[in-house]
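[1] after the sequence you'll find the predicted model.
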Amino acid sequence: MSREATKPVFSEKIDDWLLGFYNAFEFVKLVFKEAFSGDFEFNEFVRQCYHIGLRSLPLISLTGFVTGFVFTKQSRPSLMEFGATSWLPSLVTIAIVRALAPLVTSLICSGKIGSGIGAELGSMKVTEQIDAMEVSAVNPIRYLVVTRVLASTITIPILSFYCALVALAGCFLNVAVNEGTNLFAFFEKGFDSIIFLDVITAVIKAVSFGFTIGMIGCYKGFNASNGTQGVGKAANSSVVLSMFLIFIEEIFIVQVTNWFR
């Protein structure tokens, strides 16, 4: 293919990317406008909190426990070389609270919740249920999007702290079996190294990740097309894009919060 033939194709891709970015910006702006409009679908919000929060507890529990147990087991040999196994509770607590708990929870939720939101709204879009809501004088942005975005923004930070507690339980089990440390000594050593900024950083991460997961899932679902194929594409792209943005946000938040240490 000649260079002249590749230029229009590349230019079209750039135009499509810029147009998609503009459409996403307009969608986010519309969601914020509807969120502060005064009317709020409280019952739908509570239902979404149930689906996003309570139904995710079994998976978050298993993932958090395994993360804490395995991370502790893998960290012990390195600390044993320096005779510093007494620092194991502090090391694991810092890692879990600062990074692992919000990141692991958000990645799990992006696969479970983000894909579910994208598939649900995508199927409603291609079957014209969203158009029917507009005809029936029901605002779909307020009823479908605002409730889901707000529910994910609130419940994922709660799930992150729950994941941290379960992960610390797995860490304590490993430490208690291998070193005989009691529960009080474990938490005393672990939380002595945690400062208020660590907790604030974890909250900022979880809120940002939750908002991203909900917004990306709703945006992809609302823009689904081409029937069932479009629904599958919306669910898949919701997971991929939300995970990508979560890692970008993780890097950015870590760099910003490190300035205050």
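    That came through fine.
[2] please make it C-alpha for all contacts and neighbour counts, starting now.
    OK.
[3] in which helix or strand does Phe40 reside?
    Assigned by DSSP states H and E, Phe40 falls within no helix or strand.
[4] number of residues surrounding the residue lying closest to it once chain neighbours are set aside?
    Excluding the flanking residues, the one nearest Phe40 by Cα to Cα, 6 or more residues apart in numbering is Arg142, at 7.3 Å. The number of residues packed near Arg142 is 21, by other Cα atoms under 10 Å.
[5] next up, a structure to set beside the first:
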Amino acid sequence: MRNPLILQSAFLQEVGELSRFTARFFRELVKPKQEWEEFINQCFWVGYKTLTLVGITAFIMGLVLTIQSRPTLVEFGAEAMLPAMVAVSLVREIAPVITALICAGKIGSGMGAELGSMRVTEQIDAMEVSGTNPFKYLIVTRVLATTIMVPLLSSVANAISLYGGYLGTNLRGDVSWSLYWFQVFNSLSFGDVVPSLIKTIFFGFAIGIVGCYKGYYSQKGTEGVGRSATTAVIVASLLVFIIDLLVVQITDLLDLT
């Protein structure tokens, strides 16, 4: 059994290294000559290549949530509240968090494995020798791409999940298209949509920075690459929940709930 003090020291060291890595990201971000071509390429891989998975998951989410919620509302005679309840639940919490977890699993692990492979095969070292700034080219572009694409994916997930909710509502009931969307938009407010969008920006940044950090400092050959990919998913998913908790507390203090 490992000494708790050693575990605590290792944890604090990891937090310090990640903080220094994040600070370096912001320093490199403001330096001139941005790698726009690589940034657009990463946006394609992060956004477009993840869209199908996010869309299918969001549709099933909306459909299942509606089907599962309907019997309880019918029991209390509140079936008319179903579209509003589903809309608020999906937009405020379920769709953004599930989208972020999907991105943490797919994008975070992918970045960790890709950069880890580049590290152990000395491709990053070769870039440094050739005069290229690997941090600017590899890290800044990827973190920016996840920061921008995750909110967009979450917005798409909101729309698709609400459409799934419409189909779920009409499996046992009969709600017109116009009435359903009127109830959905009537139930949503500023305090529902804006905090949800803002927290997805932090979700994307956390996923990108953790995935890149774990891959960029990968060690011990192929074993280290696998460990980097695994720990990137675990840490990024944990950060998603922590950020979500903080945003919920802040919005509650600001009386936006």
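    Good, I have the coordinates. As the structure is a prediction and not an experimental result, all values here were calculated from the model.
[6] work out the TM-score between the chains.
    After superposition, the two chains reach a TM-score (TM-score structural alignment, normalised by the length of the second structure) of 0.97; 255 aligned residues with a Cα RMSD of 1.1 Å.
[7] the residue nearest to Phe40 of the first structure matches what in the second structure?
    In the second structure, Arg142 of the first structure lines up with Lys136, judged by TM-score structural alignment.
[8] one more: Ala176 of the first structure?
    Using TM-score structural alignment, the equivalent of Ala176 of the first structure in the second structure is Asn170.
[9] what is the burial count for its match?
    15.
[10] now it: which helix or strand?
    Using DSSP H and E, Asn170 of the second structure sits within helix 141-172.
[11] how far apart are that helix and its match in the first structure?
    Overlaying the first structure shows helix 141-172 of the second structure at a mean distance of 0.7 Å from the equivalent residues (mean Cα distance after the TM-score superposition for the first structure).
[12] that helix packs against which elements?
    Of the remaining helices and strands, those touching helix 141-172 of the second structure by 3 or more Cα pairs under 8 Å, 6 or more residues apart in numbering; DSSP states H and E are helix 36-43, helix 49-75, helix 82-89, helix 95-103, helix 190-216.
[13] count the neighbours of the residue lying closest to Gly55 of the second structure once chain neighbours are set aside for me.
    Counting by Cα to Cα, 6+ apart, Ala157 is the residue found nearest to Gly55 of the second structure once chain neighbours are left out, at 5.9 Å. By other Cα under 10 Å, 28 other residues sit near Ala157 of the second structure.
[14] what residue in the first structure is paired with Ala157 of the second structure?
    Per TM-score structural alignment, Ala157 of the second structure is aligned with Cys163.
[15] go ahead and confirm its match touches Ala101.
    Yes: applying Cα atoms under 8 Å, one finds Cys163 of the first structure in contact with Ala101, separated by 5.7 Å.
[16] pull up the overlap in contacts between the two.
    Here Cys163 of the first structure and Ala101 have Gly64 as joint contacts, going by Cα atoms under 8 Å, 6 or more residues apart in numbering.
[17] which residues touch the aligned residue in the first structure for Ile60 of the second structure?
    Aligned counterpart of Ile60 of the second structure in the first structure: Val66 (TM-score structural alignment). Residues in contact with Val66 of the first structure, defined by Cα under 8 Å, 6+ apart, are 167, 170.
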